[in-house]
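[1] this one's structure only:
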């Protein structure tokens, strides 16, 4: 029996998203913005890249999201010797049947956690391109569909860290949003120490986290978010922001049409989380830095590229006039 989508702005939609948020915040101390971004990307049908130094909770955030949503979860530890087939799967000859049999790789799950994705070579990283864009895997000429909903939550260490490879531009473009965790504030860090200080404790906070929803329900919510209304004025605003990044003198490659589509999808999810069924310019502003900055290619490369790209997006938001309230709906 088919169930109707759970519409944004309804009590049912708000109750589920509020419960997911509450559960994740109980485990990931002091990172409310990161939690909201992760949920936003899930509802927009995208993928999330979390970049920061080791030990600030990147993997914990990914695991908390996976556990609250339920469904199948696989973790891939990226290493320099990892092969593409270690991710997608491989065809193995079956002696008794005298035929090749496909053995699925860890990418066949609702949520795939890619730990330290930039420790693998570009060739191995590229194994995720088809998975993330088309939700399928092609091995030996045969296409295998992935489960729905499908989301990759990848973590990476800063590019200057030892033993890391830069993510290819095409790979970075597949991630809807990129965030950094940052260090927690003092109160959150004290709370974290209290939660995790006993290594012999029978249950960790993550183990106590319970499933809030189901993959089928999440899929219905994703379908509903896709129907959130976008006015012509807001769509024109998004295009103007993209063009402003392309025309910036310090940018070699600005926001692509695909990135603008991702921006609009993220804005729809932000509107839904704000209990609305239409997008406002404020929704676009809220998600712009996390969606656009990691896609910009600057004229000069340096260790501060990410911060510089974020400032360029902020400048575009300041320069491009937002539509008037009367034109938003």
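    That came through fine. The shown structure was predicted, so the numbers you read here are calculated from the model rather than taken from an experiment.
[2] Going by C-alpha atoms from here, please, whenever you check contacts or count neighbours.
    OK.
[3] ranges for the strands of the protein?
    Here the chain has its strands, by DSSP state E, at 48-51, 73-77, 89-94, 99-104, 111-115, 136-139, 142-145, 151-156, 177-179, 251-253, 297-298.
[4] also this one, for the comparison:
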């Protein structure tokens, strides 16, 4: 099926939406340009985002700021060891007056779901998000209920070697489009943080700059961004390279190929382009693929991280040099 690529005006609207949201995030966190770029690409691709790092570096702040910058419903779940699946999805309450059951939706019924410290809950509770993240629906007591659109999960987690954490299963990690490590700020950025946070909560300054409807329109524009066969072959070669790497026990899945393409389309639209370039793939390969792969024992013994291995795989794949002729896509 041939799709009409976005017009210049549509791309300008997407780029402007991304700029406005970025401006709000920049008021809260500084020095996180790469992390914010990947965050915005994930949002515009309607993917799910996993923020992973040590406590106190701004993971939850970034997630909450994103929720405030979009005028949409936001559900926040604080994951704890005693959290139950029904605390996430909702529960049916018996009504004695008419002998019926009434469904009380859980916080997952929102446009943006902030799942804070997701790996502190038990695997059973973590699994409560699997259906919603993949199918954008929730099944409770045999009834399947659709979630609102757009639907995004922004989860934070601490490294698995920290106390009180449960590792996310591979099936759930694979449903996150990107994983971003926030990292420690530079000295200048940390000083700026002290200045801006001294007696003041900058989250209070974050205001909605777009709506759920506008975000839905932007997502539909992003899906129509053109990707040539050469670029798709490049994505496939990168993903297959992770499966062939001797440094990896588990390579990236076919879902990873689809989500890498979607994220690359979002990055292209953010930059005002109606087509994907290999540079988009190289920029997003690590945040999209690294959390899906498992390093082999010898790679772990050598101290090599999944991010380093994926970056090496990308560097070894030949980059397409010419853009193939395109069909007429605008009417």
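    Ah, there it is. Worth saying up front: this structure is predicted, and the values here are computed from it rather than measured.
[5] Tell me which of the strands of structure 1 is the most buried.
    Stretch with highest mean neighbour count among those: strand 151-156 (a mean of 26; mean count of other Cα atoms under 10 Å).
[6] Who are the contact partners of residue 226 of structure 1?
    Residue 226 of structure 1 makes contact with 44, 265, 268, according to Cα atoms under 8 Å, 6 or more residues apart in numbering.
[7] who wins for most neighbours among those?
    residue 268 (31 neighbours; other Cα atoms under 10 Å).
[8] Okay, that residue and residue 326 of structure 1: tell me how far apart.
    Distance from residue 268 of structure 1 to residue 326 of structure 1, counting by Cα to Cα, to the nearest Å: 19 Å.
[9] and if you look at residue 278 of structure 1?
    13 Å.
[10] now residue 195 of structure 1
    As judged by Cα to Cα, residue 195 of structure 1 and residue 326 of structure 1 stand 48 Å apart.
[11] ok, these two, which is more surrounded?
    Between residue 195 of structure 1 and residue 326, counted using other Cα under 10 Å, the more crowded position is residue 195 (15 against 7).
[12] quick one: contacts for that one?
    Going by Cα under 8 Å, 6+ apart, the list of residues near residue 195 of structure 1 reads 204-205.
[13] Return the residue of structure 2 aligned against it.
    The equivalent of residue 195 of structure 1 in structure 2 is residue 196 (alignment by TM-score structural alignment).
[14] do residue 263 of structure 1 as well
    For residue 263 of structure 1, the aligned residue in structure 2 is residue 260 (criterion: TM-score structural alignment).
[15] Let me know whether residue 34 of structure 1 touches residue 183 as I believe.
    No: with contact defined as Cα atoms under 8 Å, residue 34 of structure 1 does not reach residue 183; the gap is 11.9 Å.
[16] more crowded one of the two?
    residue 34 (20 against 15).
[17] Can you tell me the closest non-neighbouring residue to the more buried one?
    Among residues not flanking residue 34 of structure 1 along the chain, residue 181 sits closest, at 6.7 Å (Cα to Cα, 6 or more residues apart in numbering).
[18] Count the residues that sit near whatever residue of structure 2 lines up with that neighbour.
    Aligning on TM-score structural alignment places residue 181 of structure 1 opposite residue 182 in structure 2. By the criterion of other Cα under 10 Å, residue 182 of structure 2 has 19 neighbours.
[19] can you pull out the helices in the stretch 151-300 of structure 2?
    For the stretch 151-300 of structure 2, the helices defined by DSSP state H, counting those that start in this stretch cover 170-173, 187-197, 212-223, 229-244, 254-270, 278-289, 297-301.
[20] Just put those in CSV and tack on distance to residue 144 of structure 2.
    Below are the helices of the stretch 151-300 of structure 2 laid out as CSV (distance: least, Cα to Cα, whole Å):
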stretch, distance to residue 144 of structure 2
helix 170-173, 20
helix 187-197, 44
helix 212-223, 23
helix 229-244, 34
helix 254-270, 24
helix 278-289, 29
helix 297-301, 42
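[21] and among those helices, the most buried is which?
    helix 254-270 (a mean of 24).
[22] so how far is residue 52 of structure 1 from the residue nearest to residue 34 of structure 1?
    Counting by Cα to Cα, the gap from residue 181 of structure 1 to residue 52 of structure 1 is 6 Å.
[23] what is in contact with these two at once?
    Common contacts of residue 181 of structure 1 and residue 52 (Cα under 8 Å, 6+ apart): residue 58.
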